[in-house]
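K.L.:
sequence first, predicted model second:
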Amino acid sequence: MKRRNFLSTAGIGSAAAMLAAPALAQGQPSVTWRLASSYPKSLSTLWGISEQVSRRIAEITDGGFQIQPFAAGEIVPGLQAIDAVSDGTVECAHSLGSFKIGADPTWAFDTSLPFGMNTRQTIAWLYYGGGRELVNEFVAKSNLVSIPSGNTGAQMGGWYRKEIKSLDDLKGLKLRIAGLGGTILQRLGVVPQQIAGGDIYAALERGTIDAAEFSGPFDDEKLGFQKVAQHYYYPGWWEGTANVGLYINLDKWNALPKHYQAALEAACSEAMSHCIARYDNGNPDALLRLVAEGAQVHAFPDDVLAAAFTESRKLYDEYAASNENFRKIYESWSAYWARQQQWLRVAELPYDYVNSAQAAALAAGAAGAAAAPAEAPKN
């Protein structure tokens, strides 16, 4: 190549680069937000989604969009994070809609309903069953938009100072519990208490409460509940899933460039996948460690589960009859729940049941003992 041609070509390349840089800068406005989490930093997974979303949004936008996360209590108390977004104190928050059921039980649909769908079913409803559209239509009334951003999977039923042997043992029990599970248990004699995650241990240690539920082994171990209450129950029927939303001030969301909105959706979706994976990875070993420390694992008595399920459906019917917000979403949610149970009984549940039974047989030294699959639904 002749020197003159090379210089000419190089000049064109340099000019193109000089022209491209200002164009890129114009498409990358500088945006800085604050994120208030409802969780303490000790909960590495629930707090971790705030750190992950903040880091990834900066990487995706080449530093143009910065989100600074703050743990519960650093700007506002954990249970007030959503309100802080609504009134513009902060731009966004990681929290549970179920923390706000005192204002309207409809908020629970963005987290979970007792005896509702599992995690995969919930994500399917949100993204493909019209759930997100219905939820965001509702939360827009509070100047908010919600993006699914994390999930605990199915939870445990909490820590109790005394055994729960029958329905009668619930009467007068002071239990820390969030969401509609507390409303249902109240109808069965429990005295529900709503306490932020970082404050539960102290209340349980002082005897202010008799029992506490929070999440599952991976989180509960970090909070140390096993040191003050040894009876650990399952299943956490009030949270067979728990969707953590990134609640965003609607005005701030609408002001974001479209490519920043898309980047935030992508970062939240990635955080959701990692959150579920971290819980699935961490819960098994955490449960073994808790048992080694003295935790006694129990199933809830059948009469407790049966009574709670019956009350859950009575409660939803009552809300639907008196609350138009609730009725509109419940019609979609309940129909989707029913269809999903049919599929679960055909494939997922029998597969998991057989696997679980064979694993138990191997552990007991009786490998090969066939387990009968769950009965498939009949047409």
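P.N.:
Yep, it's here. All of these numbers come straight from a predicted model, not from anything done at the bench.

K.L.:
when you work out contacts or count neighbours from here on, use the C-alpha atoms and nothing else.
P.N.:
Will do.

K.L.:
for the stretch 251-379 of the chain, which segments count as helices?
P.N.:
For the stretch 251-379 of the chain, the helices defined by DSSP state H, counting those that start in this stretch occupy 258-292, 302-322, 324-343, 349-363.

K.L.:
of those, which is nearest residue 118?
P.N.:
Nearest to residue 118 among these is helix 324-343 (9.4 Å), distances taken as C-alpha to C-alpha.

K.L.:
about what we covered before: just tell me which of the helices of the stretch 251-379 of the chain ends up closest to residue 37.
P.N.:
For the helices of the stretch 251-379 of the chain, proximity to residue 37 was assessed by C-alpha to C-alpha; helix 258-292 is nearest, at 14.3 Å.

K.L.:
take a look at this one as well, against the first:
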Amino acid sequence: MKRREFLKTSGAAAAATATLAAPALAQAAPELKWRCTSSFPKSLDTIYGAAEVFAKHVSEMTDGKFQIQVFAAGEIVPGLQAADAVTNATVEMCHTAAYYFVGKDPTYALGATIPFGLNSRQMNAWIYQGGGLDLMNEFYAKQNIFSLPAGNTGAQMGGWWRKEIKSVADLQGVKMRIAGIAGQIMAKLGVVPQQIAGGDIYPALEKGTIDAAEWIGPYDDEKLGFQKVAPFYYYPGWWEGGLMLNLFINKEKFESLPEIYKAVVRGAAAQADIYMMARYDMVNGPALKNLAASGAQLRPFPQDVMQAAFKAANEVYDEISAKNETFKKIYESMKAYRGEAYFWFQFSEGFYDRFMFAQQQAKAL
């Protein structure tokens, strides 16, 4: 074919393709405006900020045609009513921690974290590669919810305590702000669990209404000034070894999206997931140093406390499983992977990290 004829033919084909493609793309990419209610206040800029990261990526990937406005807890509904707002289509979606809703069904916790569960990397592996997300969405569907991971705090701290804990015996009668499955486990150890909103923790500790409280980790805890009223800062938060945050999307609304928008939502959620863990890993270390410099006394939980808590956790899971077939099914899947994951991690990250911890302590890093 001569060059001039080829160019004429190619140009005509391109024009025809453009004529056909433009209406198809316009139809596939409608203008939408959704609302996302967060379970968190704006002051917790990392955990709240993940929802804003998600919304920003959705807008950018759709050239502004799909807009999602994020609202802080309480602006539309209280943080602990976020899931209901999605189920009832009061909002199209929310950003939350699934374990906030264990009062409805303890199975919710498995989509976020359970005591002595998975760390952040393992949680992603089980959710994305081990069938965890499909199992959880099968459960959420009963509430007209479709879920995607959208952040992780990593392992949290063990909270702020007004007195030093040297053994299991020291837990007897301690009034602690902790709820859900972790609260049930603590109760087996003699703790009196208390459900208190985040904004009320500081005055409750200050007045002695409670003796201890768990929150998240150094970066968020520093903002709340807990070290002024409860000097002992314990680790690790064995009840939250890798808290996954969740996007809950009204299932009917999600299914009505064009396929291209569904792909955008999945991609943007993954960006939020990456953002939160990376951000916390960047800011928690300096914050912990600041807390120690301002009076926080770091303490590891004694081994007998850890062992007693682990035993109590297994008892609680057995008790729940005996009554709840859905919980049992999903828990058994997670439990099977947990055994395999820690088998591998002891040879990889575990051994490597122990060596590097020693170098850090020797001030060689």
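P.N.:
Nice, I can see it. All values reported here derive from a predicted model rather than from experimental measurement.

K.L.:
any chance of the helices of the stretch 251-379 of structure 1 in TSV, plus distance to residue 102 of structure 1?
P.N.:
Shown next, in TSV, are the helices of the stretch 251-379 of structure 1 (distance: least, C-alpha to C-alpha, whole Å):
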stretch	distance to residue 102 of structure 1
helix 258-292	26
helix 302-322	13
helix 324-343	13
helix 349-363	34
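
K.L.:
would a markdown table of those helices with mean neighbour count and distance to residue 85 of structure 1 be doable?
P.N.:
Converted to a markdown table, the helices of the stretch 251-379 of structure 1 look like this (neighbours: other C-alpha atoms under 10 Å; distance: least, C-alpha to C-alpha, whole Å):
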| stretch | mean neighbour count | distance to residue 85 of structure 1 |
| --- | --- | --- |
| helix 258-292 | 17 | 16 |
| helix 302-322 | 15 | 26 |
| helix 324-343 | 16 | 21 |
| helix 349-363 | 15 | 39 |
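
K.L.:
any idea which residue sits dead centre in structure 1?
P.N.:
Structure 1 has residue 243 as the residue nearest its centroid, 2.8 Å off, counting by C-alpha atoms, centre = their mean.

K.L.:
my read: that one touches residue 150, true?
P.N.:
Yes. Using C-alpha atoms under 8 Å as the test, residue 243 of structure 1 is close enough to residue 150 to be in contact (5.9 Å).

K.L.:
figure out which of the helices of the stretch 251-379 of structure 1 is closest to residue 139 of structure 1.
P.N.:
Nearest to residue 139 of structure 1, of all these, is helix 324-343, at 10.3 Å by C-alpha to C-alpha.

K.L.:
looking at the helices of the stretch 251-379 of structure 1, which is nearest to residue 186 of structure 1?
P.N.:
helix 302-322 (10.2 Å).

K.L.:
returning to that earlier point: tell me who's in contact with the residue nearest to the centre of structure 1.
P.N.:
Taking C-alpha atoms under 8 Å, 6 or more residues apart in numbering, we find residue 243 of structure 1 in contact with 96, 110-112, 148-152.

K.L.:
cool, and residue 130 of structure 1?
P.N.:
Applying C-alpha under 8 Å, 6+ apart, the residues near residue 130 of structure 1 are residue 332.
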